[in-house]
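Trainee: curious how this folds, go ahead:
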Amino acid sequence: MAEDTSPQTNDIDIATATDESSSGQSDTNQDKGTVIGVEADISQPNREDENGAELENENAEPGYDGEAINGTPSNAPNDTPTSDGDKASVAIDIRAHPDAESETKKKKRKSKNKKHGAAARKGVTGFEEFYADAPITPAEATQEKNEIYSESRPFSERIEQCLQRYRASRRLDSERTMLFNKYLWLGGIDASPRQFTGFAEDREALAEADADSIRQMTATDFVGTGGSRFYNPVEPQDWTVDFHGIVRGFLSRVVPSLYLYDETANKLAANLVKNFLNYILMHDVCPEYNDDIGRAKALCDFAPIELRMMHELLQEMPGNFNTICKELFCDGEVYKSQGEITGELYDKVVSFRVTVLTSAQGWIQQRLMRSSDPTTTHVISETEETYIVYAIHIPHPSGYSIVEEELEAAGHKGKGVPCGLLQLKKSIIDHGYNNILRSGQFKIRNQGYQEFLLEEKLLKKLSKDMKIRAIVCELDIGLRFIKEIKDIRVSWDLFLPQMLMEGWKDPVPNERPPPSVSHPDAEEKVMATEFAVDEPKS
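Mentor: Model (predicted):
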């Protein structure tokens, strides 16, 4: 027995010393490691079978190590292999924290995704819903007030600096860039790309320059350049600063010509202009025009809504009542009946009479009551006119219930509804044609208004000062109705003379000799010489 215990004691001391030197654990953990080492040494086979034990340990079941880790005595036979103290301690750490390594990797990955400074603002365009410009330092605010946007400087210089700084502070994509350039062009500012400047490729100059110098070198917005179709500070008498007018022309004429009735594009254009106007107000660029800018901002808010209403009116007008009038008296359905009005035609006649007797003026109702035969009513005139909305009268809700009760009592339930009154005055839609009168040349003050019957849902979409171009018919009883809608314009529609300059090019002196009596074809000969192509030699 003494011979057998001495080698075991030496093994225990070796395992204990190994654990103390390698693990670096507390005394309590060291004791646990010592116990594990004792149990492992007791269950070890003879040293002669060490290699065989290692081979068996590789094929051992995973559940066996759990008994050694828990520190409970092993009841396995002496020939069952186990790991030594060092392997057991490593197994303890791994089994106690199986997800430690994966959690560390996750934390590292999260930290890599965090961005700060300019990198965090890389995806910001400046057109987000709740975007706000970064605050400026007191020194920068003083410089803007006393130097850059000083009231002593001309307006053209201040707005030029504002445009260049605004474009540098926003990330304009291709569509916004196109819209913003159209808006500036309508205001007489040249924003076309500069050719042959070379600053974009001059890396050394850009690296040595400060922010203001880079902005000047890469700027494309300049006031007073670009030829006669843009604003010229030397001849300011032909131009007027009008922020509200430019927004009216841009949203009512330019944007619909590009996108027709695309509601998303209309909102994009309005929000772009409003973003620029907010920048002007925030930096106090031109305080003398703040009231005008405020009206332009308000227009940007409700312009997309009225543009959508205009599109819906073009699709829905002239409405059910006017369509029935057209079918009865213009298409001649009532005259083709040969005295027998039945079926669908009878429903149309009943609907027509009910609407007129409940909505039209008294003298029209009396004329209609005199003629019980609908075939005696006919069209006396048909013209194409342009009107401006003068007043809108929506029918009172009580009128619907009265008409429904009367129709139900007469056995014609649901065959007619009251209409409201639309009062229109003759007007003109401005265009750049010489053969059409302008609004200032067309006198409408002494002209009265004309009344038309229209459904309530259509009247609610109309606004005062909207313009309508339509084909209008008048019946012999004095009733007018709309046969066809040709065009509808928003209430803030405005034609600007700058729209005529879109394709204009300044004339260039002609160096070719003019034709004369002795040389009538002199110009043609010069042109033939210029465009002549040498024939290939055979």
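
Trainee: when you work out contacts or count neighbours from here on, use the C-alpha atoms and nothing else.
Mentor: OK.

Trainee: after the longest strand anywhere in the chain comes which helix or strand?
Mentor: Counting by DSSP state E, the longest strand found in the chain is strand 379-393. Per DSSP states H and E, the first helix or strand lying C-terminal to strand 379-393 is helix 397-410.

Trainee: which other helices and strands does the next helix-or-strand element following that following helix contact?
Mentor: Using DSSP H and E, the helix or strand that follows helix 397-410 in sequence is strand 420-426. If contacts are counted by 3 or more CA pairs under 8 Å, 6 or more residues apart in numbering; DSSP states H and E, strand 420-426 sits against strand 379-393, strand 450-454, helix 456-459.

Trainee: what about 7 Å?
Mentor: On a contact count with 3 or more CA pairs under 7 Å, 6 or more residues apart in numbering; DSSP states H and E, strand 420-426 meets strand 379-393, strand 450-454.

Trainee: and for comparison, fold this next one:
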Amino acid sequence: MGAHAHSETAAITPDPSGMPATDASPGTQPALAPHPQAEEILRQVDFYFSDENLCHDAHLLGLTGGDGTDPVGLHHITNFSKMRKYKQPAKILDALRQSEVVKVVDKRKIQRRHPLTRAIMVKPVLSDRFKKVVPADQPWMTKGMLKPTGFEPNAVGGPLTPDEHAEERERYSVENSFISRIEEAVKRFTNGRRMHQDSHKVFAKFMCFGGFEAGANMFQGGMTREQLKKDGHSKKEIDDILTYYGVSERVKESFYAQEDGTEEKASWVVDFEGLAKAFISDPFMYFWDWYEKEEVKNSVQVLRSFYNYLLLHDVCTEYDDQLRAARKICDQAEKEFAKLWVVDVSLPGAFNTACSTLYGGNYTGLYKTAGDASADDPDAAWMTVGDDIGLSRKEADMIFKAGIAAHGTEAQFKRVNNSSVDGTSGLKVVSSQKIGLEVVGVVLPDSNATELYAATKSRYGYVDAMGKLVCKRWNVPYAPPSDLPASLNFPKEQELEFLVEAEVLEYCYPGIKMEAIVKELDIGISWIDSIDAMFPSFYTFVPNEGARVWKDPGPPTAWMERQEKKKKGNQVAVTAEAGGNDQPGAGEGQGQVDEEADFSDDEPD
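Mentor: Here you go, the predicted model:
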């Protein structure tokens, strides 16, 4: 666009470049009149960015990158209490062009002209309201993904109006069924939060594990919240239409039957604490990287936020104690998993590996080094100089004997010292079982053991000081029954002690559970040969996954009835051949069928 036909010539004003401005030409704007309070603005902003103030101003340091060098938007500065009285941002910027402390950059930003000459005396603080920075290691993050989700540790729901509060009290009244209250709470909880992919996976798995079913409302027709809003639906109507989670029919039937008194034994019960323990210690450890600190932190925060919502809105006050206990489990998980992964990667440890190497265990014959690997060895392709697998028999023998010398009896040491290095004579394995173990105590090496290990290590270089991990038998919930004779079983009341490096014992704590293969020598020394699984102290097993998809068997089919009839006929025949004895036949009551029975004509219907 051109200038107006009879426009006045623009006045000549100082230019930031130091050259006088020329007359206004088509497409340019006339120069601004000076701000009436330019001197006050200049003096205040110069003070904000001065060496004397900035090194003590945590907030402004955060806005300027932590060291005062980054540009900052003018709107941040004019939001300061002493700057709010100054209006017209364009004129404020124009006034700041005369500053010797700051300079105008990038249209509406200002920046210090020179780096700070004084040491920063405070830790820069940056509120999420003012600045969002895409992490350097996550360039794929978008501004939308950086927005608050509602799962932040300190996130709470917005203040309720009196009408909303009254509505909630009616909706979550204890007179209403717990099922209706929890369904409504889950719906409102999910609708009030931005669920990223990771948090959605955690919450969906948690809901289904707890007896809910997930799926979009079949009547929504694929319509979005925005489309429904345009069609005139209220917020409550939209929430109902977009409902995603609901209590499964099987759980509802069980719960209502208990309320009515028609079901004597509860098949589903409300237990927030138990469910938190079971979910975090079982499916979460299976499906997620529980050894990653950030993944654990973000995942348990999803559960913690849900419990906070239920408590804050008085959804089920009769279970408030359970909710607080469940919230503590989230805190406990963060602390325990940080230690548990160290224990998981460190066990069974040098002494147990030495026993396994010497006496036919999991590590026997595993020893290999890169220097010994031949071209025909399949392991040689990936092994490099310095790699080693397992222990040599010489190393294993030394670690084993050092452990017995430090912690064994005199009789045990004599037996071990007289046994051959190759393990072919002297000591024998008398028991080998796959059992559950629970840590009940940690015993660090005493001064005598420490001195012995120090002397051995100074001579051989690969023997570390060891203490004792004290365990008791733990019944693994999903383990099949053992068919070993009683003479080969470890007594359930017996405490088992295992030698473990002191530096690993520092991460062990009572309550850790594991499923392991434990072997015992004829001198009364037990060792952990291998570990199949590791669990935190709050590990809880519940049959929720199986119960949720369980289907009651229907009536027998015609094919089943024919088989049952033929089975009874065979049992009668066996009884007759035995001489008419009134005792049941070999197959009766034991689910057995005559091996010669012909079923070729009886295909399933």
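
Trainee: circling back: out of the helices and strands packed on strand 420-426 of structure 1, nearest to Glu147 of structure 1?
Mentor: strand 379-393 (47.7 Å; CA to CA).

Trainee: picking that back up, okay if I get the helices and strands packed on strand 420-426 of structure 1 as JSON lines plus distance to Cys286 of structure 1?
Mentor: Output for these, formatted as JSON lines (distance: least, CA to CA, whole Å):
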{"stretch": "strand 379-393", "distance to Cys286 of structure 1": "35"}
{"stretch": "strand 450-454", "distance to Cys286 of structure 1": "45"}
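
Trainee: pick the most deeply packed of those.
Mentor: strand 450-454 (a mean of 21; mean count of other CA atoms under 10 Å).

Trainee: whereabouts in structure 2 does that one align?
Mentor: Using TM-score structural alignment, strand 450-454 of structure 1 corresponds to residues 496-500 of structure 2.

Trainee: check the offset of the matching stretch from the chain's centre.
Mentor: How far stretch 496-500 of structure 2 lies from its chain's middle: 29 Å, per CA atoms, centre = their mean, to the nearest Å.

Trainee: out of the helices and strands packed on strand 420-426 of structure 1, flag the one nearest Ile471 of structure 1.
Mentor: Set against Ile471 of structure 1 and scored by CA to CA, these come closest in strand 379-393, at 4.2 Å.

Trainee: if we can go back for a sec, wait, which of the helices and strands packed on strand 420-426 of structure 1 is closest to Val356 of structure 1?
Mentor: Judging these by CA to CA, what sits closest to Val356 of structure 1 is strand 450-454, at 8.3 Å.

Trainee: how much does the closest one stray from structure 2?
Mentor: Strand 450-454 of structure 1, aligned to structure 2 and superposed, deviates on average by 1.5 Å (mean CA distance after the TM-score superposition for structure 1).

Trainee: packing partners of that strand?
Mentor: Checking 3+ CA pairs under 7 Å, 6+ apart, strand 450-454 of structure 1 ends up next to strand 420-426.

Trainee: try it again with 10 Å
Mentor: helix 319-325, helix 343-359, strand 379-393, strand 420-426, strand 480-489 (3 or more CA pairs under 10 Å, 6 or more residues apart in numbering; DSSP states H and E).

Trainee: and these, which is most packed in?
Mentor: For those, where neighbours mean mean count of other CA under 10 Å, the stretch averaging the most is strand 420-426, with a mean of 21.

Trainee: not counting its neighbours along the chain, what's nearest Glu157 of structure 1?
Mentor: In space, and not counting its chain neighbours, Glu157 of structure 1 is closest to Val223: 7.5 Å by CA to CA, 6 or more residues apart in numbering.

Trainee: right, and that neighbour touches Ser192 too?
Mentor: No - using CA atoms under 10 Å, Val223 of structure 1 is not in contact with Ser192; the gap is 11.7 Å.

Trainee: higher neighbour count, the two?
Mentor: Neighbours were counted for Val223 of structure 1 and for Ser192 using other CA atoms under 10 Å; Val223 has more, 21 against 14.
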